[in-house]
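Enquirer: coordinates only, sequence not included:
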C-alpha cells in the first residue's frame, strides 16, 4: 500500500492484551477520501438506517453495511427488501490488513480468513452505542476500527460482562483501533461523542464516522 494513505502515527498503545490503539494512523488525505466514500456507500442500495433492537428500542447510530448486511443480531446476503448488499470494497480489506500489521507489529498469519464485511456507523452529537460484543462472526480474526470526524469516548471492557473493569479511550479522527486474540470478544461501546473536535480538512463538519471491518467467516 502507498505510504500516502498513512500519517506518521504515535506509538501503538496496548489497552488490553490484543487490543491496540494507534493514534493518528490515517493521513488527512485518506480520511478525506474515506469520508467521500462513506457518502457514496450511504446513498444505496440500502442507505443509512437505524436498526430496531429485539426489545423494541431504536439505535441512535445510523448504519450501512458492505459485503454482508448486519442487523441485530445476524448477517444476511440481502437487504430486508430482498435487494443484494453493496459489495465489500477491496480498499477496506487492504486497510484492515495494514492496520493489523501496524498495531501488532506483524501481519495476519497465512490462511487467516479474509476481511469481507464492513459496518459504516454515523454518530451525531447525541448518538451512543451500548456495551456489546461483536459475536455474529464465525472467524476469530481481529476487528479493525477506523475513526473519522469528531472524537468519541470509546469504552473497552472485559469479555465476561458489560460492567467494570473497562478502559475509556478517546478516539480521534484518523485513529486506528484493533482488537483480537484474548480481547476479540470484549464488550465495548461509545458512551459519548465530543462535538466540534473534527479536523475541518477531512470534510466532515459534524458527527463521527466509524468504519468497523470484520471477517465474517461465513460462506
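Expert: Everything's here; your move. It should be emphasised that the depicted structure is a prediction, and the values quoted were computed from it without experimental measurement. Numbering: from 1, shown residues only.

Enquirer: only C-alpha atoms for contact and neighbour calcs from this point on.
Expert: Will do.

Enquirer: any idea where the strands of the chain begin and end?
Expert: Secondary structure of the chain, counting by DSSP state E: strands at 13-16, 19-22, 62-66, 69-71, 74-76, 117-123, 129-132, 143-149, 151-156, 167-171, 176-179, 188-194, 208-214.

Enquirer: among the ones you listed, which comes closest to residue 93?
Expert: Nearest of the strands of the chain to residue 93, taken as CA to CA: strand 208-214 at 7.7 Å.

Enquirer: out of the strands of the chain, nearest to residue 102?
Expert: strand 19-22 (8.2 Å).

Enquirer: how far is that closest one from where the chain is centred?
Expert: Distance of strand 19-22 from its chain centroid, counting by CA atoms, centre = their mean, to the nearest Å, is 13 Å.

Enquirer: distance to residue 49 added to the strands of the chain, as JSON lines?
Expert: Shown next, in JSON lines, are the strands of the chain (distance: least, CA to CA, whole Å):
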{"stretch": "strand 13-16", "distance to residue 49": "31"}
{"stretch": "strand 19-22", "distance to residue 49": "28"}
{"stretch": "strand 62-66", "distance to residue 49": "5"}
{"stretch": "strand 69-71", "distance to residue 49": "10"}
{"stretch": "strand 74-76", "distance to residue 49": "15"}
{"stretch": "strand 117-123", "distance to residue 49": "9"}
{"stretch": "strand 129-132", "distance to residue 49": "15"}
{"stretch": "strand 143-149", "distance to residue 49": "19"}
{"stretch": "strand 151-156", "distance to residue 49": "21"}
{"stretch": "strand 167-171", "distance to residue 49": "23"}
{"stretch": "strand 176-179", "distance to residue 49": "24"}
{"stretch": "strand 188-194", "distance to residue 49": "18"}
{"stretch": "strand 208-214", "distance to residue 49": "14"}
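
Enquirer: second structure follows, compare the two:
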C-alpha cells in the first residue's frame, strides 16, 4: 500500500523465523521478476509438479541449481522435459546471504553458498499445503522472497502440520527467513489475494523465490526427502 496508518515493521514470528516487510524496493523487485521470467522459459522451464499419488500442485514451479521433485533433488528435470536444471547465479547466492544477515544477523549467514532456488508461481486459486523443507542436508536458513500478489503465509511448528501456527501477510517485496529452531517448521500458503500486486510491477499472480543451501557438495546423487516449497 502507498500509505498506511501504521507502517509495517519487522517481526519475529518464532525463534529463528523473521519477517522483514518491504525488503526489496521497486527496482530490485523488477529485476528479480525479469530474471524469473527468463528462468521460466523452456527448456527446464516452469512446470506443473505431479505428486506420487497422482495429484498435481496448484502452483507451478521452476528450479535453479538443483531440480526438486517429490521428494528429492536431481541435476535434470526428471519429472518434466529431462533437460539439465538451469544454473544458480552467483548474484542470487549473494542475495541469499544478504537476506539472512538482514533478518537474523551476520552470525546466521551460512558458510556454504546458497545453491538451490525453487520458484513457485501462484495464480489466484493456487495454494500450498503445510510441509517442511527437509530435503537438504544443510541446516542453513531458508530465504523466501515474495513478488506480486499478497498471500497468507502460514508458519507452524516442527512437530505437526496443524496448530499452533501463525498467519503472516506477505506482500510484494517482503522477506521471510527461517533457520535455527524454526528450520524444519511446517509452513504453507492457504490463500492468495488476487489483484493486490503493485501495478508498476506488471505481474498478475504471485511469485515466491525460495533459496536454500543443499549441503550436497559435488555429489551428483539425488537426495530424497519431503518438501515442496
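Expert: Cool, got the structure. Since the model is a prediction, treat every value here as computed from it, not as a measurement.

Enquirer: go through the strands of the first structure and name the closest to residue 52 of the first structure.
Expert: Of the strands of the first structure, the one closest to residue 52 of the first structure (CA to CA) turns out to be strand 69-71, at 8.4 Å.

Enquirer: so which bit of the second structure is that closest one matched to?
Expert: Counting by TM-score structural alignment, strand 69-71 of the first structure lines up with residues 67-69 of the second structure.

Enquirer: before we move on, the earlier item: CSV for the strands of the first structure, including distance to residue 51 of the first structure and mean neighbour count?
Expert: As requested, those are exported to CSV (distance: least, CA to CA, whole Å; neighbours: other CA atoms under 10 Å):
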stretch, distance to residue 51 of the first structure, mean neighbour count
strand 13-16, 30, 16
strand 19-22, 27, 22
strand 62-66, 8, 23
strand 69-71, 7, 20
strand 74-76, 12, 14
strand 117-123, 11, 23
strand 129-132, 12, 16
strand 143-149, 20, 26
strand 151-156, 21, 22
strand 167-171, 24, 18
strand 176-179, 24, 26
strand 188-194, 16, 19
strand 208-214, 16, 23
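
Enquirer: please identify which of these is closest to residue 103 of the first structure.
Expert: Residue 103 of the first structure sits nearest to strand 19-22 of all these, at 6.0 Å, using CA to CA.

Enquirer: what do we get in the second structure for residue 26 of the first structure?
Expert: Using TM-score structural alignment, residue 26 of the first structure lines up with residue 24 in the second structure.

Enquirer: what's the distance between the residue lying closest to residue 173 of the first structure once chain neighbours are set aside and residue 10 of the first structure?
Expert: Nearest residue to residue 173 of the first structure in three dimensions, chain neighbours excluded: residue 148, at 4.1 Å (CA to CA, 6 or more residues apart in numbering). From residue 148 of the first structure over to residue 10 of the first structure the distance is 17 Å, taken as CA to CA, to the nearest Å.

Enquirer: before we move on, what about residue 24 of the first structure?
Expert: 6 Å.

Enquirer: those two: which is more packed in?
Expert: Of the pair residue 24 of the first structure and residue 10, residue 24 is the one with more neighbours under other CA atoms under 10 Å, namely 20 against 12.

Enquirer: distance of that one from residue 174 of the first structure?
Expert: Taking CA to CA as the measure, residue 24 of the first structure and residue 174 of the first structure are separated by 5 Å.

Enquirer: do the same with residue 42 of the first structure
Expert: Residue 42 of the first structure is 20 Å from residue 174 of the first structure, where distance means CA to CA.

Enquirer: what of residue 17 of the first structure?
Expert: 22 Å.

Enquirer: looking only at neighbour counts, state which of those two leads.
Expert: Set residue 17 of the first structure next to residue 174 and count neighbours by other CA under 10 Å: residue 174 wins out with 26 against 12.

Enquirer: show me what contacts the more buried one?
Expert: 23, 24, 25, 26, 27, 28, 31, 146, 147, 148 (CA atoms under 8 Å, 6 or more residues apart in numbering).

Enquirer: map it across to the second structure for me.
Expert: So residue 174 of the first structure corresponds to residue 173, using TM-score structural alignment.

Enquirer: how about residue 212 of the first structure, what's its partner in the second structure?
Expert: Checking TM-score structural alignment: residue 212 of the first structure goes with residue 210.

Enquirer: test my guess that its match contacts residue 117.
Expert: Yes. Contact status for residue 210 of the second structure versus residue 117: in contact at 5.5 Å, counting by CA atoms under 8 Å.

Enquirer: quick check, residue 184 of the first structure in contact with residue 144.
Expert: No. Residue 184 of the first structure lies out of contact with residue 144 (CA under 8 Å); the separation is 10.6 Å.

Enquirer: and for residue 11 of the first structure, the neighbour number?
Expert: 13.

Enquirer: that one and residue 23 of the first structure, how far apart?
Expert: Residue 11 of the first structure sits 8 Å away from residue 23 of the first structure, going by CA to CA.

Enquirer: list the contacts for the nearest residue to residue 14 of the second structure once chain neighbours are set aside?
Expert: Closest residue to residue 14 of the second structure apart from its sequence neighbours, by CA to CA, 6+ apart: residue 182 at 7.0 Å. Neighbour list for residue 182 of the second structure: 14, 15, 16, 17, 157, 158 [criterion: CA under 8 Å, 6+ apart].

Enquirer: counterpart of the second one in the first structure?
Expert: Structural alignment places residue 15 of the second structure opposite residue 17 in the first structure (criterion: TM-score structural alignment).

Enquirer: my guess is its match meets residue 186, correct?
Expert: No. Using CA under 8 Å, residue 17 of the first structure is not in contact with residue 186, being 10.6 Å away.

Enquirer: count of neighbours near residue 111 of the second structure?
Expert: Applying other CA under 10 Å, I find that residue 111 of the second structure has 10 neighbouring residues.
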